[in-house]
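Q: Sequence and predicted structure, then a few things I'm wondering about:
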Amino acid sequence: MPDLPDREEREADEAPETEAQRRRRRAQFLRELAEARELRDRVQPRRAKTARLRHAMRMRTFRW
């Protein structure tokens, strides 16, 4: 039995992606990325604290 492409793949083949679709897909990706970061921070609090301190130090030493 051949693999049939799902609906999104068929639509993508028919027409190029619009700007609104791209933004919607990007927003969804960024939401999932933020959710994954929050989960990682809850699971590894010491590493998260170290990352926050490191980020704060980078921001303090950044020259405009």
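A: Yep, that arrived.

Q: Please count neighbours and contacts with C-alpha atoms only from this point.
A: OK.

Q: After the lengthiest helix in the chain, heading C-terminal, what element do we hit next?
A: If you go by DSSP state H, the chain has its longest helix at helix 19-43. Scanning forward in sequence from helix 19-43 by DSSP states H and E, the next helix or strand is helix 45-61.

Q: which parts of that following helix are buried?
A: Using 16 or more other Cα atoms under 10 Å as the test for burial, helix 45-61 gives Ala48.

Q: Second structure follows, compare the two:
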Amino acid sequence: MADGDLRDNPAAREGRGGRNGRDAEGMAGATGEVDDAQESDAARRRRRAQFLRELHEAKQLRDRVQPRRARAARMRQQMRMRTFRW
């Protein structure tokens, strides 16, 4: 579902938990869908891991394609680490 659909359809927005987390907790407890909540949490972690893998891959690709920018970024990072105080 696109973000525009959520803006146009308030019912779709309510299905995502409403405005606060208490509504979502009450709905999950009342219907006995705790297993679904745990599965969605696991699915969220899988999506996050996939996103982070793709992000890392994209950064590596950018470093290979733009070596000058990558070298400058490494130098800036080294300077930050040198000037960091414990």
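A: Here it is on my side, so go on. For clarity, every value in this text was computed on a predicted model and none was experimentally measured.

Q: what TM-score do we get after superposing?
A: Once superposed, chain against chain, the TM-score is 0.68 (TM-score structural alignment, normalised by the length of the first structure); 53 aligned residues with a Cα RMSD of 2.2 Å.

Q: if we can go back for a sec, so for the longest helix of the first structure, what gets flagged as buried?
A: Within helix 19-43 of the first structure, judged by 16+ other Cα under 10 Å, no residue is buried.

Q: for Phe84 of the second structure, what are its contacts?
A: Residues near Phe84 of the second structure by Cα atoms under 8 Å, 6 or more residues apart in numbering: none.

Q: And it, what's its match in the first structure?
A: Counting by TM-score structural alignment, Phe84 of the second structure corresponds to Phe62 in the first structure.

Q: follow-up on the earlier one: name the surrounding residues that touch the longest helix of the first structure.
A: Identification of contacts with helix 19-43 of the first structure by Cα under 8 Å, 6+ apart yields 47-48.

Q: picking that back up, check the gap between the match of Phe84 of the second structure and Ala48 of the first structure for me.
A: 21 Å (Cα to Cα, to the nearest Å).

Q: now swap in Arg54 of the first structure and tell me
A: The gap separating Arg54 of the first structure from Ala48 of the first structure is 10 Å, by Cα to Cα.

Q: Ok, Arg37 of the first structure next?
A: Distance, Arg37 of the first structure to Ala48 of the first structure, using Cα to Cα: 9 Å.
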